[in-house]
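Asks: just to be clear, the model below is a prediction. Sequence and coordinates:
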Amino acid sequence: MANAFYDFTGELRQLEQDNLYRRRRVVDGPQGFMLNVDGRQLINFCSNDYLGLANHPEVAAAFKSGVDRYGVGSGSSHLICGHSGAHHALEEELAAFTGRERALLFSTGYMANLGVISALLGRSDTVLEDRLNHASLLDGGLLSRARFQRYRHADIEDLQAKLSNAAGKALVVSDGVFSMDGDLAPLPAMVELTERHHTGLLIDDAHGFGVLGKNGGGVVEHFGLTQDDVPILIGTLGKAFGTFGAFAAGSEDLIEMLIQKARSYVFTTALPAAVAEATRASLRLLQTESWRREQLQNLVRRFRQGAQQQGLQLMDSFTAIQPVLIGDSGQTLAASRRLSEHGFWVSAIRPPTVPAGSARLRITFSANHTESQVDALLDALAKVLP
């Protein structure tokens, strides 16, 4: 008799009928504004490589040099024998970049959020999260076993009401730039509120670092805030930095506490030292080549102006993330396929990644895109959207 536990046929069929089935596509070659996808050349408007550093020759050379010096694998966790000079130097440079006392590397952004939140809270505490937070932030809150509450998206009044009834220690958790909408958390108001209620504040600025702020310092720099204002800062390295991994940054005591208690740091292999060397190179480029941010903003403005002239339903975003709201999952999938036929790769984002009825084309820009490519994308959108 077949084991019914392994019968997924019905569920998979239902996902396909609901236009929620996910399929992978195979990319050949390095990341860039042009990608070879399933054997076809497409202009890539769905990558998080916002500054175009993922295949930068200096970053690639630093990675190769790192392999020559450190080999490929790190061999162990940071607390055993996996913490190299490259890791340590990158942590010091990230701390200086973010204006914080210390930084701590994690192997992925997901692991950073799981580890930090669960290390700082317990059963008697409360975690309050924006309703549109990334899945890793939500899972970190659930893993902590604290009382878990979600407040309405970017709604300070709702957050204040929930904070007033919070039990034990309370931690407010939010994305800095929301990954599917592209808008910003109301950070100054959140800082004022958490200081008044003596609660913690954690901001994951995965999509803000490198993109926002005069020096690429992200949403905290954009709002002119400091470590005292935002004591717990999370960043990923696989987006604007163009490499891989993540970090937490904050006070000396915060980082020491995470080294002792963050299970996703203590009990996992360190990312390869060569990746840390590559990230050090991308960090230097991120800070010195400000033209990348300027080019990115120029492209975003050009796109938004053209999209508004066409009457496309944009969202409140001035970042590299420019969603076009469609609503129906089937229509969104069809639009993505038609764009591919015109030579553009734009992802169809559907529930549960976004709320039901808010499926959208998530268009993202890179500093390596050209104005003519943006104009061509606008022409294609005019053809595939009603």
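Replies: Everything's here; your move.
Asks: when you work out contacts or count neighbours from here on, use the C-alpha atoms and nothing else.
Replies: OK.
Asks: what ranges do the strands span in the protein?
Replies: Along the chain, the stretches classed as strands by DSSP state E are 27-28, 34-37, 40-44, 102-106, 126-130, 147-151, 170-175, 200-204, 232-236, 246-250, 321-327, 344-345, 347-349, 359-364.
Asks: what's the neighbour count on Val177?
Replies: 27 (other C-alpha atoms under 10 Å).
Asks: check contacts around the closest residue to it other than its chain neighbours.
Replies: The shortest distance from Val177 to any residue other than its chain neighbours is 4.6 Å, reached at Leu184 (C-alpha to C-alpha, 6 or more residues apart in numbering). Counting by C-alpha atoms under 8 Å, 6 or more residues apart in numbering, Leu184 makes contact with Asp175, Gly176, Val177, Phe178, Val219, Ser317.
Asks: was I right about the second one contacting Gly208?
Replies: Yes - using C-alpha atoms under 8 Å, Gly176 and Gly208 qualify as a contacting pair, with a distance of 6.7 Å.
Asks: which ones are touching Phe148?
Replies: With C-alpha under 8 Å, 6+ apart, Phe148 has these contacts: Thr126, Val127, Leu128, Glu129, Gly141, Leu142.
Asks: the third one against Leu171, yeah?
Replies: Yes - with contacts defined as C-alpha under 8 Å, Leu128 counts as touching Leu171 at a distance of 6.2 Å.
Asks: show me what contacts Thr236?
Replies: Per C-alpha under 8 Å, 6+ apart, neighbours of Thr236: Thr108, Gly109, Asp205, Ala206, Phe244, Gly245, Ala246, Phe247.
Asks: same list, those residues, but as a markdown table with distance to Leu385 please.
Replies: Formatted as a markdown table, the contacts of Thr236 follow (distance: C-alpha to C-alpha, whole Å):
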| residue | distance to Leu385 |
| --- | --- |
| Thr108 | 36 |
| Gly109 | 34 |
| Asp205 | 32 |
| Ala206 | 30 |
| Phe244 | 35 |
| Gly245 | 37 |
| Ala246 | 37 |
| Phe247 | 40 |
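Asks: break down this structure into its helices, ranges please.
Replies: With helices called from DSSP state H, the chain shows them at 9-17, 57-70, 85-98, 109-120, 135-143, 156-164, 187-197, 219-222, 252-261, 263-266, 273-288, 291-310, 329-341, 371-384.
Asks: which stretch among these comes nearest Leu35?
Replies: Taking C-alpha to C-alpha, helix 329-341 is the member of the helices of the chain nearest to Leu35, at 11.8 Å.
Asks: still on that earlier bit, let's have the helices of the chain in a markdown table, adding mean neighbour count and distance to Ser76.
Replies: Shown next, in a markdown table, are those (neighbours: other C-alpha atoms under 10 Å; distance: least, C-alpha to C-alpha, whole Å):
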| stretch | mean neighbour count | distance to Ser76 |
| --- | --- | --- |
| helix 9-17 | 11 | 38 |
| helix 57-70 | 17 | 13 |
| helix 85-98 | 18 | 13 |
| helix 109-120 | 24 | 16 |
| helix 135-143 | 20 | 24 |
| helix 156-164 | 15 | 41 |
| helix 187-197 | 16 | 37 |
| helix 219-222 | 21 | 33 |
| helix 252-261 | 16 | 15 |
| helix 263-266 | 20 | 10 |
| helix 273-288 | 23 | 11 |
| helix 291-310 | 17 | 36 |
| helix 329-341 | 20 | 42 |
| helix 371-384 | 16 | 44 |
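Asks: ok, and here's another one to check against it:
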Amino acid sequence: MLKNLNRFQEALCKREQAGTLRTLKQKVEGVDFYSNDYLGLARSKEFQNILLEKINKNPQLLSGSTGSRLISGNSKVVAFTENFIAEKHQFSSALLFPSGYNANLALFSTLPDRHDTIIVDEQIHRSVHDACTMSNARKLKFKHNDIQHLESILERQTGHCYIAIESLYSMEGDLAPICEIAELAKKYEAALIVDEAHAFGVFGNGLVDQYGLQDRVTANVITYGKALGAHGAAILCNDTVKSYLINFASPFIYTTSAQDFQWMSIKTGYDFLEYHKEFSILLQENIKIFRSHGLESPSSETSPVQSIIIPDNQKLKSLQETLSKEGFLTYAIYSPTVKEGTERLRICLHSFNTETEITRLTEAIIDFI
């Protein structure tokens, strides 16, 4: 044990010397340009009061579920919410999970077998990479959003393939060519899995819904800890895939179900957004204001995530500290989280940011650069 502790400490010291040591920090006051609360639901007093009213009417929502979904945790609330979500997204089935990470672990550790190949976009979320290590399938990577490279990999495969993408990437802030990838999946009879953690809410019910690709997608992952201001995730799929996951997915089978309050919050969030479509409109207006200042970014012009590449860890750290002193909360992403030379300041825009705040932020970045 002592030898292991020494090894652990050496690794931590290396990170500290490189300026990339992760530590937990309390939330501080400032202008939010770093959270995933894109539509402001997590801070909405109106939304909070609606949830509080539901709890007051039914305090049992706050109680623990007492077991996994296969034992005592399959309540009427979670079953009703799954049916609602499936209908809302025009899939035959939905299966809820405590988080998007758990949902991806379940999908990629369960569906592919040792004869299959999982082909992932090189910028896919870490949860997918972790899930692939739990699978017996082979994993290959294709260059980010590169259709030609993806096809060159597909045409060399002899077994069944799974293609894993995000519709909106959280590091680059750019959109996947989802329709073209769906065409490739059809051409090569590959299963397509789309993670919409950052697209749901920002683009209605997500880009799979927007482009009507439900019949082209084997599984569509929707998470609720971002634009919905809640927590949890749903895998949208057909009845067979849902039943297979219930029977064989360890992250589902061996996890205690979340309390009903979580599932109720998700259903209430959908209803709330239905009556507050102005939030996504305000968000797009703020994205336009940010983009109008001419900062160079690889991000999509409609994405709430806007990355500014600062290819130097120390310079990036200085920029974030400068912005913090000005009262702006931003998030710096250092290597090795991203490739060396692609370090970036990750700016998240929200429906509640003001034009003055956005202008002051961009001016401060321009002055520093």
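Replies: Right, received. Where do you want to start? As the structure is a prediction and not an experimental result, all values here were calculated from the model.
Asks: overlap in contacts of Gly176 and Gly208 of the first structure?
Replies: Contacts common to Gly176 of the first structure and Gly208, judged by C-alpha under 8 Å, 6+ apart, are Val219.
Asks: comparing the two, which residue is more hemmed in?
Replies: Gly208 (30 against 27).
Asks: what's the distance between the counterpart of that one in the second structure and Arg43 of the second structure?
Replies: Residue pairing (TM-score structural alignment): Gly208 of the first structure is matched to Ala199 of the second structure. Note on Ala199 of the second structure: its distance to Arg43 of the second structure, by C-alpha to C-alpha, to the nearest Å, is 19 Å.
Asks: do the same with Ser109 of the second structure
Replies: 35 Å.
Asks: so what's Asp239 of the second structure closest to, chain neighbours aside?
Replies: Using C-alpha to C-alpha, 6+ apart, the closest residue to Asp239 of the second structure is Ser93 (5.5 Å).
Asks: that neighbour -> the first structure?
Replies: Match for Ser93 of the second structure (TM-score structural alignment): Arg102.
Asks: repeat for Thr330 of the second structure
Replies: Aligned partner of Thr330 of the second structure by TM-score structural alignment: Val346.
Asks: what's the answer for Ala364 of the second structure, then?
Replies: Per TM-score structural alignment, Ala364 of the second structure is aligned with Ala380.
Asks: so who does its match touch?
Replies: Ala380 of the first structure touches Leu339, His342, counting by C-alpha under 8 Å, 6+ apart.
Asks: what do you get for Gln313 of the first structure?
Replies: Gln313 of the first structure makes contacts with Val324, Leu325, Ile326, as judged by C-alpha under 8 Å, 6+ apart.
Asks: out of the residues you listed, which comes closest to Ala276 of the first structure?
Replies: Val324 (35.2 Å).
Asks: can you pull the contacts of the aligned residue in the second structure for that closest one?
Replies: Here Val324 of the first structure is matched to Ile308 in the second structure, going by TM-score structural alignment. With contacts defined as C-alpha under 8 Å, 6+ apart, Ile308 of the second structure is in contact with Leu295, Glu296, Ser297, Pro298, Arg344, Leu345, Arg346, Ile347.
Asks: how about the nearest residue to the fifth one, chain neighbours excluded?
Replies: Nearest in space to Arg344 of the second structure, with sequence neighbours left out and distances taken as C-alpha to C-alpha, 6+ apart, is Ile309 at 4.2 Å.
Asks: look up how far Thr110 of the second structure lies from that neighbour.
Replies: For Ile309 of the second structure relative to Thr110 of the second structure (C-alpha to C-alpha), the value is 36 Å.
Asks: then Tyr331 of the second structure?
Replies: 33 Å.
Asks: how about Asp260 of the second structure?
Replies: In terms of C-alpha to C-alpha, Asp260 of the second structure sits 26 Å off from Thr110 of the second structure.
Asks: cool, and Ile178 of the second structure?
Replies: 24 Å.
Asks: also Lys226 of the second structure?
Replies: 26 Å.
Asks: go on, Thr354 of the second structure?
Replies: Taken as C-alpha to C-alpha, the span from Thr354 of the second structure to Thr110 of the second structure is 45 Å.
Asks: so what's the residue mapped onto Lys169 of the first structure from the second structure closest to, chain neighbours aside?
Replies: Counting by TM-score structural alignment, Lys169 of the first structure corresponds to His160 in the second structure. Distances taken as C-alpha to C-alpha, 6+ apart place Asp116 nearest to His160 of the second structure, at 5.1 Å, with adjacent residues excluded.
Asks: again with Gly269 of the second structure
Replies: Leu228 (5.9 Å).
Asks: contacting residues around the one you found?
Replies: By C-alpha under 8 Å, 6+ apart, the neighbours of Leu228 of the second structure are Asp37, Leu39, Leu41, Ala42, Gly201, Ile266, Gly269, Tyr270.
Asks: tally of neighbours for the second one?
Replies: The one in question is Leu39 of the second structure. Residues near Leu39 of the second structure, counting by other C-alpha under 10 Å: 29.
Asks: next: the fifth one.
Replies: By the criterion of other C-alpha under 10 Å, Gly201 of the second structure has 24 neighbours.
Asks: that one and Ala230 touch, don't they?
Replies: No - with contact defined as C-alpha under 8 Å, Gly201 of the second structure does not count as touching Ala230 (11.9 Å).
Asks: can you tell me how far the most centrally placed residue in the first structure is from Val220 of the first structure?
Replies: In the first structure, the residue lying closest to the centroid (C-alpha atoms, centre = their mean) is Ala206, at 3.7 Å. The spacing between Ala206 of the first structure and Val220 of the first structure, counted by C-alpha to C-alpha, is 12 Å.
Asks: before we move on, what about Val230 of the first structure?
Replies: In terms of C-alpha to C-alpha, Val230 of the first structure sits 8 Å off from Val220 of the first structure.
Asks: ok, Ala276 of the first structure next?
Replies: 23 Å.
Asks: with Thr243 of the first structure instead?
Replies: Taken as C-alpha to C-alpha, the span from Thr243 of the first structure to Val220 of the first structure is 22 Å.
Asks: one more: Leu171 of the first structure?
Replies: Look at Leu171 of the first structure and Val220 of the first structure: by C-alpha to C-alpha, they are 18 Å apart.
Asks: kindly report the same for Thr236 of the first structure.
Replies: 15 Å.
Asks: Tyr6 of the first structure too?
Replies: Applying C-alpha to C-alpha to Tyr6 of the first structure and Val220 of the first structure gives a distance of 47 Å.
Asks: I figured the match of Gly208 of the first structure was touching Gly206, is that so?
Replies: Yes - between Ala199 of the second structure and Gly206 there is a contact under C-alpha under 8 Å: 5.3 Å.
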